[in-house]
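Trainee: model this:
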Amino acid sequence: MKIQKEIIEFEKGKSFKLFAPSLKNCFFWHYHPEIELVYVEALNGIRHVGKDISGFTDNELLLIGSNVPHLNFDYGIQTECRQLVLQFKENFLQDIILPIPEFENIRLLLERSYLGLSFSGETKKQVVEKLHNIKDKDSFSSLIGLIEILQILAGSKEVKELNNEDTRIKWFLNDKIRMGTIYNYIHENYNRKPNVNEIAMIVSLSTPAFCRYFKKQTNMTFTDFVNNYRINQSKIFLLKNSSVTEVCFQAGFESLSYFNKLFKKHLGETPSEFKKKHLNKIEIN
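Mentor: Below is the predicted model:
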């Protein structure tokens, strides 16, 4: 469960691939030299790209640069989840496109992708439609479609940088601790009282050393991470139509007022507002 290098193979005569992976309960904390565009649809999920750990609701479109560690986006999702992943070689545009002035915006986009880029709004809608369109096309038409997608992303203002520093693999290579062990511990204990001393002992660190390590890896304290995970889980419960009070205690919070306050701080709306906003537009399976 240590960080893994994914070996990506391309069909002969192709410099990119578009596919629909499904890993679900597999914890795949990995990196690869190839640049990746991911679209995922789910009621709720976790995105962990570089140091950024946050949740998404409904769907997410991300561009992840070369050698940036990330977790598979269907990890831990118990409801229906669909993904489209487009991977292309780090340098496949270098000789043909990058020297051409008209593709300057695409060059800048790819250079910036090491931060992890999340796209929203009309940009996301257009790109997803094009991803579906190029799925069954011949190689050349798909390549033209990919360039069009990159041009849309390059010109978009509907983008958020997930990291504010370089988190490529060179930064993570000295990590000997298994992040998967920490994720599993929190997942199994978030609705009780996760104990920092206990998890520190599990991964063979003193508590102060674990706290330093965890803050360095995630830019969060252990307590903040647990609360973030609880908020993410509470969104799942709310989307299953549980009451706010039920969700509060299901997610491990002991105070309804604190749960409401923290939820609003994270999402900008109360649990009731979130539930009303999202429950009407999804179909629970």
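Trainee: make it CA atoms for all contacts and neighbour counts henceforth
Mentor: Fine.
Trainee: hmm, R82 is touching L43, no?
Mentor: No. If you go by Cα atoms under 8 Å, R82 and L43 don't touch, sitting 10.4 Å apart.
Trainee: of these two, which one has the most company?
Mentor: Taking other Cα atoms under 10 Å, R82 and L43 do not tie; L43 has more neighbours (22 against 14).
Trainee: packing partners of the helix or strand encompassing the more buried one?
Mentor: Here L43 sits within strand 35-49, counting by DSSP states H and E. Contacts defined by 3 or more Cα pairs under 8 Å, 6 or more residues apart in numbering; DSSP states H and E place strand 35-49 against strand 52-64, strand 70-71, strand 81-88, helix 222-239.
Trainee: structure for this one too, so we can compare:
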Amino acid sequence: MKLHLLDRSNRIKNSSFTITENRYPFFLKIWHYHQELELVVIQKSTGTRFIGDNIEKFNVGDVVLIGKNLPHMWLNDKEYFEEDSKLEAHALAIHFKEDFAGQGFFDMPEMNAIEKLIDKSKYGIKFSGDLTLIREWINNLRNLEDFDKVIKFIQILNNLARHKDYKLLSSNGFINSFKMTEKHNLNKVYEFIIKNFREQISLADVADIACMNPSAFSRFFKRVNRKTFSEYLNEVRVGYACKLLIEEKYNISEICFESGFNNISNFNRQFKKTMKYAPTDYIKFHAQRA
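Mentor: Next comes the predicted model:
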């Protein structure tokens, strides 16, 4: 799964930001990034959301802000790819540059909350709680005249900046190391992990991709990510397991192997280490919040 840089400069050239309505049988399976920030509202469809090294289920109504140059992909569930499927993937996406309102605009004291929001977006942000008004504003944004559209969008960002119920998605280690990928080939390592985490992956496999010997790669990876390669891989697998547990399509034993673990005891141990819950307790915890 190759990482693609998407050039949106032509689309955004004649406006300060763009609003795109995406309607497909399924979202395009492209692991990609771009210089623009992206605010997404899922109107219809379900699946798995990949943002940096975060893997979670996505649902109708989700509101997510993705920072510039942060790799991401929306992968619909299997039934969307069936030949006779009549399902639809539908989302609204707003793309904008950090300085879309003018150089230094968000440096003003009155814009401090939005400036912080933009900074946090480098991790990816999933908003929760009551987002009814924000979704309504985003849905109606395309119907406004140019001036009113810009004012309303700034209002949307301000509302999101002051929204208390949110979650940062990607890890600090991924963000820091992704900045160094051109020099150290870590980008290819992340691509390989996301494509193959359900299979058995060895340190030697990824060291070879990074063009380093295993010992040197192990030291480098830990220095950059502040965790070992095996810890990183287990966290990716646990993230995918969380998505499967929430879907309730498989039992825990099946999820263990579907996520890339080779025995149930190790799965339980790694899951609890990462999530602070055993898998069964995680299901109960999520059911209470649903």
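Trainee: do a quick rundown of the strands in structure 2.
Mentor: Counting by DSSP state E, the segments of structure 2 that form strands are 4-5, 17-24, 32-33, 37-44, 47-51, 54-58, 63-66, 72-76, 89-96, 125-127, 166-168.
Trainee: how many neighbours does E248 of structure 2 have?
Mentor: 11.
Trainee: list the contacts of it.
Mentor: Under the criterion of Cα atoms under 8 Å, 6 or more residues apart in numbering, E248 of structure 2 has no neighbours.
Trainee: how many other residues sit next to the aligned partner of K261 of structure 1 in structure 2?
Mentor: Counting by TM-score structural alignment, K261 of structure 1 lines up with R269 in structure 2. Taking other Cα under 10 Å as the criterion, the count of residues near R269 of structure 2 is 14.
Trainee: which of the helices and strands packed on strand 35-49 of structure 1 sits closest to K125 of structure 1?
Mentor: Across those, K125 of structure 1 has its closest neighbour in strand 52-64 (9.4 Å, Cα to Cα).
Trainee: counting by contacts, list what the closest one packs against.
Mentor: strand 35-49, strand 117-119.
Trainee: just send those strands back as JSON lines, with distance to P194 of structure 1 too.
Mentor: Listed next are those as JSON lines, based on distance: least, Cα to Cα, whole Å:
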{"stretch": "strand 35-49", "distance to P194 of structure 1": "19"}
{"stretch": "strand 117-119", "distance to P194 of structure 1": "30"}
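Trainee: wait, which of the ones you listed is closest to K277 of structure 1?
Mentor: Per Cα to Cα, nearest to K277 of structure 1 of these: strand 35-49, 12.9 Å.
Trainee: what about L262 of structure 1, neighbour count?
Mentor: L262 of structure 1 has 18 neighbours, counted by other Cα under 10 Å.
Trainee: same question but for R289 of structure 2, I mixed them up
Mentor: As a burial measure, R289 of structure 2 scores 6 neighbours (other Cα under 10 Å).
Trainee: repeat that for S257 of structure 1.
Mentor: 12.
Trainee: mind checking how far it is from F263 of structure 1?
Mentor: As judged by Cα to Cα, to the nearest Å, S257 of structure 1 and F263 of structure 1 stand 10 Å apart.
Trainee: I'm done for today, thanks for sticking with me.
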